[in-house]
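Engineer: Got a predicted structure here, sequence first:
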Amino acid sequence: MAMTELPLRGDFIPLDALLKAAGLAHSGGAAKAMVADGFVKVDGQVERRKTCKIRAGQTVEVAGEHVRVVAPSA
């Protein structure tokens, strides 16, 4: 299982924006469709809220790819 880290720029990132920023979706529309279709897990649970707030410490999984969100560097 490959784990990628994505540093936050603020307190949170919306789930659809994270998928696009991490390269897991080629567009915002594709990211929203992936979430709506139940292909995305947050901390091991299927998440269907497209703009769910993802915070530091959470892990997002899509098709075997894992992204761990980390706090911004000070």
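Structural biologist: The structure has been received and is ready for your questions.
Engineer: can we go C-alpha only for contacts and neighbour counts from here?
Structural biologist: Noted.
Engineer: where along this protein do the strands fall?
Structural biologist: Ranges of strands in the chain, per DSSP state E, are 3-7, 13-14, 40-42, 45-46, 53-54, 59-62, 65-70.
Engineer: Could you give the number of residues near the closest residue to Phe12 other than its chain neighbours?
Structural biologist: Leaving out its chain neighbours, the residue that sits closest to Phe12 by CA to CA, 6 or more residues apart in numbering is Arg55, at 4.6 Å. When counting by other CA atoms under 10 Å, one arrives at 19 neighbours for Arg55.
Engineer: contacting residues around Arg55?
Structural biologist: Arg55 makes contact with 8, 11-13, 69-70, according to CA atoms under 8 Å, 6 or more residues apart in numbering.
Engineer: Buried only: go through the residues you listed for me.
Structural biologist: Among the contacts of Arg55, those buried by neighbour count (16 or more other CA atoms under 10 Å) are 8, 12-13, 69-70.
Engineer: ok, structure two:
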Amino acid sequence: MKQIFIHSEYIKLDQFLKLSDCVSTGGMAKALLAEGAVLVNDEKEERRGRKLVPGDIVKVEDCGTFQVAAQ
């Protein structure tokens, strides 16, 4: 599991997907979420604006598992 460090209280899921190099654009993030390929804390997530906080676990199909971490 790879840790992704954030410098704020939270990060939105679409921004996190770009930061973790799973997607390169917001449109790609939207498509990935619509496919059901993203789990947050083992629950399917489709909202691009979902706020992630340190400790959350994000699993992305064909990309990996990531933990949100505070810096």
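Structural biologist: Good, I have the coordinates. These numbers were taken from a predicted model, which means no experiment stands behind them.
Engineer: how about TSV for the strands of the first structure, with distance to Ala22 of the first structure added?
Structural biologist: Shown next, in TSV, are the strands of the first structure (distance: least, CA to CA, whole Å):
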stretch	distance to Ala22 of the first structure
strand 3-7	7
strand 13-14	11
strand 40-42	13
strand 45-46	18
strand 53-54	13
strand 59-62	10
strand 65-70	8
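Engineer: right, so of these, which gets closest to Lys20 of the first structure?
Structural biologist: Lys20 of the first structure sits nearest to strand 13-14 of all the strands of the first structure, at 10.2 Å, using CA to CA.
Engineer: Just tell me the aligned range of that closest one in the second structure.
Structural biologist: Taken onto the second structure by TM-score structural alignment, strand 13-14 of the first structure occupies residues 11-12 there.
Engineer: Now that stretch on the first structure. Mean distance?
Structural biologist: Taken over the aligned residues, the distance from stretch 11-12 of the second structure to the first structure averages 0.4 Å (mean CA distance after the TM-score superposition for the first structure).
Engineer: neighbouring contacts of that stretch?
Structural biologist: 48-53.
Engineer: Who are the contact partners of the equivalent of His66 of the first structure over in the second structure?
Structural biologist: The equivalent of His66 of the first structure in the second structure is Thr65 (alignment by TM-score structural alignment). Applying CA under 8 Å, 6+ apart to Thr65 of the second structure gives the contacts 1-2, 57-59.
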